[in-house]
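J.: Below: sequence and its predicted model.
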Amino acid sequence: MNQKHPGRSSAMPRLREDVRTGLTSEAIKSAILENLYYVQARIPRIATQNDWYMALAYTVRDRMLDRWVRSIAALQRSSRAVCYLSAEFLPGPHLANAMMNLGIYEQTREAVKQLGLDLDVLITQEGEPGLGNGGLGRLAACFLDSLATLEVPSIGYGIRYEFGIFDQEIRDGWQREITDKWLALGNPWEIARPEIAYYVPFGGHTEPCYDEKGRYRVRWVPERVVKGMAYDTPIPGYHVENVNILRLWKSEACESFDFQAFNIGDYYGAVEEKLVSETISKVLYPNDEPTVGKQLRLAQQFFFVSCSLQDMIRIHGLGGGGLPDTFDERYAVQLNDTHPSIAVAELMRLLVDEHGIEWERAWEITKKTFAYTNHTLLPEALEKWSLPLFRKMLPRHLEIIFEINRRFLEDVRLAYPGDDERLRRLSLIDETDDRYVRMANLAAVGSHAVNGVAALHTELLKKTVMKDIFELFPEKFVNVTNGVTPRRWMVLSNPGISRLITQAVGDAWICNTQDEIRRLEGFADDPSFRDAWYRVKQENKQKLACLIRERTGVVVNPQSLFDIQVKRIHEYKRQHLNALHIISQYIRLKRNPSLNVPPRTVIFGGKAAPGYFLAKLIIKFINSIAEVVNGDPEMADRLKVVFFPDFNVQNGQWIYPAADISEQISTAGKEASGTGNMKFSLNGALTIGTLDGANVEILEEVGSENFFLFGLTAEEIANLNMLGYNPRAFYEKNEELKEIIELIRSGFFSKGDGSLFQPLTDALLNRDEYFLLADYQSYIDCQGEAGTAYLDRDRWIRMSILNVSRMGRFSSDRSIREYLEKIWRVEPLMVNREK
């Protein structure tokens, strides 16, 4: 063969290098055309924009695959790996991020230009995987980016929701939910792994039995079984060879078609199992108020946890591990909130029932394997499942949890003899009503570490919702403050500021943000550097202004102060406090048009849970205020209000770099950490905020002179609550606040309908559980200070530069290093460049 084709053996490797892995613009251009023809089956003349995008995406993916294959081989030989279990991932669009991490952004831009195309247009063609509701899923994605960049062998495990979080439209001021069909045009970033599939049982009953050695065992006889199939997405590190795995599970029927049912004429019954089974991964978190919603949510959680643990055991076996009695030595498994906490019972089932390991040894392995991250101080967010539902769906797991609880409570009795009330609080079973399984307690008892996600949050965890567990296991509790990846949230989304920073201090800050970016502080007093910083900020604001006009029709002044609050809509995040400030500004400007305040554009964004009435009413309230304010010619460019629809990762990449003020105004003691606060500050916005979540640490880092602080502390709120908080007292003694509330109640912002916002005003006057009225005047005064500071351009830009220079601690790289050191005990593993 070599004699007949003497040039073949030497030509083929060169061709592969050029088309599959070549990094020059010419190689990339050739690859795009080849993928357009051989993957999309199109020629340039008839190719659609999506065809071009797909061809480009496959071209970029090709350049990851060689690194990915070598990274998988390295994962199998690593001594210990991180597995991150999360019901939510919000990775954002992959294309631009992959080009940046591979270091081929400019080469790709040139290649696309030579083909007569616009790279920015192709980037916007990509659909966004909406596999999460907000901060929890975005944090998980930041952590995967940092794990890869720090060359830590890891796998992220989750669910491949066919339909992600809804797309949001605003109609007549109200949120309208639109189905998120992120897979409709294809997903070039994933690789289906039909050979990696596991069976997940549900329902049925259990039976006692004895194994071949005569030992007592329990056999689970399920009512039905669902198959989980793996879909892998590569997660590249920044300018390293490591490419880690995000493995998402799709649910399928074990047998998609019932020929027996079909043959007797039951056409619908023939495909019923397929339809029921695929429901599990059909949609992100259903409304879980109805029983059927709760059932589906529990099914989703168990489904992806079971698939993931079975997969880890399989990989453990491939590495020569044999029986999983050394499972804990191979894996550090992080439970991202309570959603995957059923993993504690499932690993026990797999070890004891499936692999014959004795209970005591299995429990030791389980505790050493898992660590649990708590993300909330809201008691209602600590998941509980009623025993009837749990018994119906997971009968074997309920037995295991009962046994864990029995042994656990024996230890509690020894530690606290006669303290029955403490036993009741610590029990994994809540004995009220139908009785419930407490998933946070299960996660904490079954893990060797429990961490909060900000210093304040961790301390409050110890004192409030997990006080009893902390007193029993103080050694388990650690703090790891959240962080965000500077690659996506600075280098990719804010290239202008990133270039300025690199010109000033070099590019080492991109992967060593905590140490290197601090050197930027020396440029805060350089007039030419401040001017350049100001110009970049104005360019970012101009871009956002154009996008706002395109999406909403509202024309805003880029010279105005961009005051931005984007996050999930919730009463505790207090978007309506921000709205009250807008009304106060409107009233003041109407009365005194010569008021010396900067022109201000207030921008909101965020989604309300479909069943959360007051959150949806807050969106309507903001849009109704916007209609009045923006329609008043006297406001002109002095005050504008915008609700930016469908806030997501892609839109965030436009919004964060354009902000002057970052609104972080949640009630102190309610926000676990926040990560939007970090994204804003890293992009040069100044924070107006309470001492809540990571705001406390941001204030410590940037200095009180560069932070606009207001509001009651968590301790002051607790004391006010204890004394009996009366919101009407604040209403009665504050004339401006009273005027605002009465203006709302009169129907001024609702076309004369005084009843529209009555639920909102009634909630504030009668309950105000998030202390808006108590914090109102402090907030108004603080906003006045921020406005005055903005009028002094040099002062403001200097504060902005100092803010960025002191935010390095909030890189997710630092967070991951702390997890590695405090919890996981996993070492980085460099992937060899050689094939």
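T.: Thanks, I have the structure now.
J.: contacts, neighbours, all on C-alpha from now
T.: Noted.
J.: residues in contact with the closest residue to Cys254 other than its chain neighbours?
T.: In space, and not counting its chain neighbours, Cys254 is closest to Lys227: 5.5 Å by C-alpha to C-alpha, 6 or more residues apart in numbering. Going by C-alpha atoms under 8 Å, 6 or more residues apart in numbering, Lys227 touches 197-200, 251-254, 277.
J.: Ser25 too?
T.: 107-108, 110-111.
J.: so Leu772 makes contact with Ala579?
T.: No: with contact defined as C-alpha atoms under 8 Å, Leu772 does not count as touching Ala579 (11.1 Å).
J.: Presented hereafter is structure B, for comparison with structure A:
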Amino acid sequence: MEISKEQFKKEYNRALTSLYATEVHDLTPLEQYITLGSVVKEYTAQNWMQTKREYQQNQAKQVYYFSIEFLPGKLLKSNLLNLGILDTVREGLADLGVDFTHLEEVESDQGLGNGGLGRLAACFMDSMATCDVPGNGNGIRYRHGLFRQKFVNGYQVELPDNWLRHENVWETRRENKAETVRFYGQVHLEENEEGQIVPTYRNTQDVLAVPYDTAMTGYENDTVNNLRLWSAEIPASAEVDYSSEGMRKSIHNISDMLYPDDSSYDGRMLRLKQEYFFVSAGVQSILRYYRKLGVPMEHLAENISIHINDTHPTMCIPELMRLLLDEEGLTWEAAWAITMKTCSYTNHTIMAEALEKWPEHMVAELVPRIYQIICEINRRHIESMTLLYGAQFTWRTSIIQDGIIHMAHLAIIGSHSINGVAKLHTEILKEKALHDFYLAFPARFNNKTNGITHRRWLLLSNEGLSDLISDYIGTEWKKKPNELYLLKAFKEDSVLLDKLEQVKLDNKMRLAEYVKETMGIEIDPHAVFDVQIKRLHAYKRQLLNVLHILSLYLKLKEGPTPEQEMVPRVFIFGAKAAPSYSYAKEIIKLINAVADLINNDTSINNKIKVVFVENYGVTLAEKIIPAADISEQISLVTKEASGTSNMKLMLNGAITLATLDGANVEIRDKVGDENMLLFGMQEAELYHFYDSHSYHSHDIYNHNPRLKRCLDALVDGTIPNIEAEGQEIFDSLLKYNDEYFVLKDYDSYVAAQSRIDSLYTDRKKWNQMSLLNIAHAGEFSSDYTIMHYADEIWNVHHNKNL
């Protein structure tokens, strides 16, 4: 948009007078931020209205992206960038005596997601708007995020993440768009006056789903899409008595917290309730919109695409069937054909525990009509598949097995498209994890490698690098990120390489200052910043990283060796463990204990420092990623579906230290082995161990003195204050045979790490590797991912000029 600095200042002053009836210097930073947010929201409003109007008038096919998580981060700077007025606003605020950076700090990270799943959904919302894809997000407006992480004596402690304690200036409550969601009760199929069999509900608990809409602005275009998040409230007029505190709390809890503790029956029931809540509200809302178009229901799939992001929203399928059968009066065959054409599903994992399963009795109790429909979908599936493939094959693909409902099976059977999120992941789905389904429905399976929005992860978080790139290749790459490839032409340009090194050093100095201010740890910006930032899970192998750190430390303590001439290293972790995941929390304690040991040992002359930042999230990532030299992507091969931190760190010039897992394979295909640090088993070797049961971690322990010394340190008192945790981790690796092959990959990992010293001291070589990683990172933009979804799954319009 076009706006002058003077015009902005007038509108800002007008807004603060309207909101607070005072002068700008009398406002707190929070009030200044709220004032600015209201102005920016007003700038967006006209395009938001116009976009919705055009979609409806043109009957544009729209995508509805259902996800249990969205993790957009802070929206102020992002909205200003996309509107094209970031510099204008900064300068205007400076004229008014307002420091824009203080306003950035006031804004809360939206507590709507946990990790990669939610961040991917947010990147997709940004890219859909930028690519002119008619797209909508659908999720839950959690009052509290996952949790706010604190470390107390090295242990993770979970505190409430009350991100909505201040006004969320970006959302708009749409009470007139509320929907009613039914839980519990009894459902009987009875004949009505017209002779039709229809469901009759009795004794249901009704919940009002109130939508809060947030504008998703496209980058320097006029498209503004919608993210709709649902809040659970008590219906204004209800037949059931909602006066009891328990009843009111049960409704309040539905949208209170992301991922409530599911270690109890009540916790699992609440998670199931959350899933049906946002699915039912969202699908009802879609049909409400669709009816306004005046198009026959039989053409729904030509106008609407419902995308199921992971298994959490799988009840979209039976809920759409419910509405088509019960409210629209369609036959089963017609409703099923429409549902399959409308719904598509992204699988994000092969991990058994992440492929959701629900006991039949829980689903039958909570959503009895949905349970009836799932049973009928399964009955018909079994009937048709048995004729083709026989009973044994059919049972393996059944939705219901031994009293358990497999949500991934339901998602596959009820969708026209099933995609993995990296080439390796998709091949594993087809050949291993979902092989029977692939044999039955080969045309439905496809790959869509994940992507990231370079606007958030380069233009916003690393302005120095963004400006440097534009100085050399112009600004067209901001809209066409694959043009970062032009940087390859400057591989031998020593001036650019020196400037690239200076940008990285500046970012490292800023991070070092933050770490000193918040943690009291002094780190050397000239050291190698080795970064592992991701959810804490055993398969991501933060444990392998910390064992190597411990190994380096023990070598330094042994006395003068060539390794004492190593380049100083700063190992940076950011991770949360799920509250009920005790093993992950033990690893957090171990990392913090090793950090205390190393950071307070003056005898090693600051050769190693370990930093574990608290409460890792989007805003912290924006500080850490631009400063990273090494990107740790060390999951056990086949376990990480894709990864996106690998792409973000690559985009900012970090060198990837990785197994050939997930999208690391495709990064290698782009940059080449020589511009990464690869290690570890490959897929075939891992599956050989699985098939032969020939892996014995004790053999490695007994024949590798360096590794044995590290493992013994877990239990012999070398590391203070980890008696219980050290023993548990030691036992997991030896007594329980090292489920994620940490010991098997240890030597290979150490060898890859040892290459860093020589590479890093060759500054030209290192900077060339960094430049080439940046040059190839544009190909992992979520803009291109979304265009592939639009063309190959959703069949919707998009801007083909990007």
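T.: Great, that's in hand. Just so it is clear, the model here is predicted, and its values are computed rather than measured.
J.: of the contacts of Ser25 of the first structure, which stay in contact in the second structure?
T.: Retained in the second structure: 107-108, 110-111, out of those (criterion both residues aligned by TM-score structural alignment, their matches' C-alpha atoms under 8 Å).
J.: so which of the residues you listed is the most crowded?
T.: Thr108 (24 neighbours; other C-alpha atoms under 10 Å).
J.: Tell me which residue of the second structure lines up with that residue.
T.: Aligned by TM-score structural alignment, Thr108 of the first structure pairs with Val89 of the second structure.
J.: The residue lying closest to Ala411 of the second structure once chain neighbours are set aside: neighbour count?
T.: Of all residues not flanking Ala411 of the second structure in the chain, Thr314 sits nearest, at 5.6 Å (C-alpha to C-alpha, 6+ apart). By other C-alpha under 10 Å, 29 other residues sit near Thr314 of the second structure.
J.: Also the one 5 residues further on?
T.: When neighbours are counted by other C-alpha under 10 Å, Glu319 of the second structure registers 23.
J.: Let me see the contact set for the residue nearest to it when sequence neighbours are not counted.
T.: Once flanking residues are discounted, Glu319 of the second structure sits nearest to Ser280: 6.2 Å by C-alpha to C-alpha, 6+ apart. By C-alpha under 8 Å, 6+ apart, the contact set of Ser280 of the second structure is 181, 316, 319.
J.: The aligned residue in the second structure for Gly674 of the first structure - how many residues pack around it?
T.: For Gly674 of the first structure, the aligned residue in the second structure is Gly643 (criterion: TM-score structural alignment). Neighbourhood size, Gly643 of the second structure [other C-alpha under 10 Å]: 24.
J.: What of the one 5 residues further on?
T.: Using other C-alpha under 10 Å, Lys648 of the second structure is surrounded by 27 other residues.
J.: can you check Asp467 of the second structure too?
T.: Each residue near Asp467 of the second structure was counted by other C-alpha under 10 Å, and the total is 14.
J.: same check, this time on the one 3 residues further on
T.: A total of 14 residues lie near Ser470 of the second structure under the criterion other C-alpha under 10 Å.
J.: Assumed it was part of a helix.
T.: Yes: Ser470 of the second structure: assigned to a helix according to DSSP: H, G, I helix; E, B strand; the rest coil.
J.: Show me what it lines up with in the first structure.
T.: Aligned partner of Ser470 of the second structure by TM-score structural alignment: Thr502.
J.: how far away is that match from Val152 of the first structure?
T.: 26 Å (C-alpha to C-alpha, to the nearest Å).
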